[in-house]
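[1] Generate a structure from the sequence data that follows.
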Amino acid sequence: MGAVPTLGVVALDCPDPVALAGFYRAVLEWDAPEVAEDGHWVTLANPLGGAGIAFQRVPDHRPPSWPSAENPQQLHLDLNVTDLEAAHERVLGLGAKLLDDEPKTFRVYADPAGHPFCLCAC
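    Below you'll find the predicted structure:
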């Protein structure tokens, strides 16, 4: 590896890293996560070789209050889909909460820990 970094993971704070990794594993249909011995850090590796997602236990985690700036989202994940309706039903069944369905080409959801993410059919 040289002096120019590559993106390894995007890390999300949450109260239960194992549970949130399980949610995203199901959404993305990725392989089983790697769980640190103490359970405070869980990593989902991208099977296609790109950046993965990590989950870090924060005992006093406060979920973002989208779209309010009271407790801002700070970041969100955009997940690309080709069938927005089918993907919508799927993520709701996995525990996501719909936050905004006004846009025609994407929808905004909260994961079980409250982090916003979008399903994009743009």
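
[2] C-alpha only now, for contacts and for neighbours.
    Will do.

[3] separation between the residue nearest to Pro67 when sequence neighbours are not counted and Ala113?
    Of all residues beyond its chain neighbours, the one nearest Pro67 is Gln73 (7.7 Å), with distances taken as C-alpha to C-alpha, 6 or more residues apart in numbering. Distance, Gln73 to Ala113, by C-alpha to C-alpha, to the nearest Å: 12 Å.

[4] Second input sequence below; structure requested for side-by-side comparison:
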Amino acid sequence: MTTSSPVTELLSVCIDSPDAARLAQFYADLSGGEVTGVYPEYGYASASVLGSTLNFQTVADYSAPQWPGQAHPQQFHLDFRVPELEPAVEHALALGATVAAEQPEGMTWRVMLDPDGHPFCLCPPS
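    Alright, predicted model coming up:
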């Protein structure tokens, strides 16, 4: 039996940041997307990223996550498919990302950290 849900659509994912506009621009540039709104009066920004919307909210006293430890948990991470790993890593580095010091052993993807310390993964085709 299938029942109808009152939830009909996922509008976006919202990510905390010390600077919402800057992080929205980072993810737009990383993915070839665009910043779709910056609202400084609300400490809020949004970006169109690969057909989805990411929202960013400025948070006072922001505490960056630490990969892979849990003293400051990662809270979430984003995985991006890339055609080739090394050019994607270089692109992310040029935008201000860093390669996480600790990488899963033997994995073909790369764990990166955005300018605010959120981890994200660049994943080549299988």
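
[5] re earlier: let me know the secondary structure of the residue nearest to Pro67 of structure 1.
    coil (DSSP: H, G, I helix; E, B strand; the rest coil).

[6] so what's the counterpart of Pro17 of structure 1 in structure 2 up against?
    Alignment note (TM-score structural alignment): Pro17 of structure 1 maps to Ala20 of structure 2. By C-alpha atoms under 8 Å, 6 or more residues apart in numbering, the contact set of Ala20 of structure 2 is 43-45, 56-58.

[7] before we move on, the earlier item: of Gln73 and Ala113 of structure 1, who's got more company?
    Ala113 (21 against 17; other C-alpha atoms under 10 Å).

[8] And the counterpart of the more buried one in structure 2, how far from Trp109 of structure 2?
    In structure 2, Ala113 of structure 1 lines up with Asp116, judged by TM-score structural alignment. Asp116 of structure 2 is 20 Å from Trp109 of structure 2, where distance means C-alpha to C-alpha.

[9] same check, this time on Pro6 of structure 2
    Taking C-alpha to C-alpha, one finds Pro6 of structure 2 at 37 Å from Trp109 of structure 2.
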